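**Student:** Here is my input; please provide its structure:
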Amino acid sequence: MKLQEAYFSESNAIGGWTMIGYKAPAASSAADSISTSGSNFDYSQQGSYTNGTITTASATALWQAKNKVVLNDCAVNDANVWQIKGTISNALVTFSASTSSICTPLTPTFSKIGQ
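**Tutor:** Next up, the predicted model:
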């Protein structure tokens, strides 16, 4: 979230992964990381960007990870994702993170991202 916060402070917009220089796990470079696949997870940039940025956002999904393998009780299905959303309001950007309740025990502090 530090990359997004720094980008927002200079541009008043949320930047796509390439714009902010974020490299997703399993990506060889930031340019390759909009959608990547690792051993256990698929990672993807979420949201609809214009020229690499989002200037208005209301709980817009920005980042997502989806498990490719069964992880304890966390089955492989479309409902089991780790996701970060961004909101722009009153010239401020805030972030919230969530995952399905069945997968929360795997990453109990994930929901603290952005707080």
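**Student:** can we go C-alpha only for contacts and neighbour counts from here?
**Tutor:** OK.
**Student:** now the strands for this protein?
**Tutor:** Counting by DSSP state E, the chain has strands at residues 14-15, 35-37, 41-45, 53-54, 60-67, 81-89, 92-99.
**Student:** For the last one, buried residues please.
**Tutor:** If I follow you right, that is strand 92-99. Neighbour counts over strand 92-99 (16 or more other Cα atoms under 10 Å) mark V93, T94, F95, S96, A97, S98, T99 as buried.
**Student:** can you give me the offset of stretch 70-89 from its chain's centre?
**Tutor:** How far stretch 70-89 lies from its chain's middle: 10 Å, per Cα atoms, centre = their mean, to the nearest Å.
**Student:** Second input sequence below; structure requested for side-by-side comparison:
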Amino acid sequence: MQQAYISEDGSIGTWALIGYKGPGNVTATSSKTTNFSYTDGVEAKADLPEQDKIGWTAENNVQLNDCGAKSKWTIAMKKAAASSGNAAAGDAIFTAKVGGDQGDAGCTALTPSFDKIGK
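**Tutor:** Take a look at the predicted model:
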């Protein structure tokens, strides 16, 4: 939904602006289920950033198999560089990660294709 909003408006938007609602009990900027808490990383409509901006985070509230509680799944976005080939105005790059920079093998096993989002 964020990609569609970027394509149409040329900027990033909050969950409310892009028409997204997280699962479970929902507020304007977050939602929560038994196992996960989800957070909107965009505070207000803004230009597509030059550097990675976390736009969506999920954090597990409980341990899930070998994935410790409070591990995070994130999706960051940034403007595609003009030098990246056929990047047009408003093109975005999305980067999905599980855990920190080194990842989290126990959590990655739960969502093995999560890091393919945006590819």
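**Student:** In TSV, list the buried residues of strand 92-99 of the first structure along with distance to S9 of the first structure.
**Tutor:** Formatted as TSV, the buried residues of strand 92-99 of the first structure follow (distance: Cα to Cα, whole Å):
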residue	distance to S9 of the first structure
V93	9
T94	12
F95	14
S96	18
A97	20
S98	24
T99	27
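**Student:** Out of those residues, the closest to W17 of the first structure would be?
**Tutor:** The closest of the buried residues of strand 92-99 of the first structure to W17 of the first structure turns out to be F95 (Cα to Cα; 15.2 Å).
**Student:** from memory the closest one sits against S89, does it?
**Tutor:** No - shown here, F95 of the first structure and S89 do not form a contact pair, counting by Cα atoms under 8 Å, at 11.3 Å.
**Student:** Grab the nearest non-local neighbour of the residue nearest the centre of the second structure.
**Tutor:** Centroid-nearest residue in the second structure: I75, 2.5 Å away (criterion: Cα atoms, centre = their mean). Closest residue in space to I75 of the second structure, ignoring its immediate chain neighbours: A96 at 4.3 Å, by Cα to Cα, 6 or more residues apart in numbering.
**Student:** No more questions from me, cheers.
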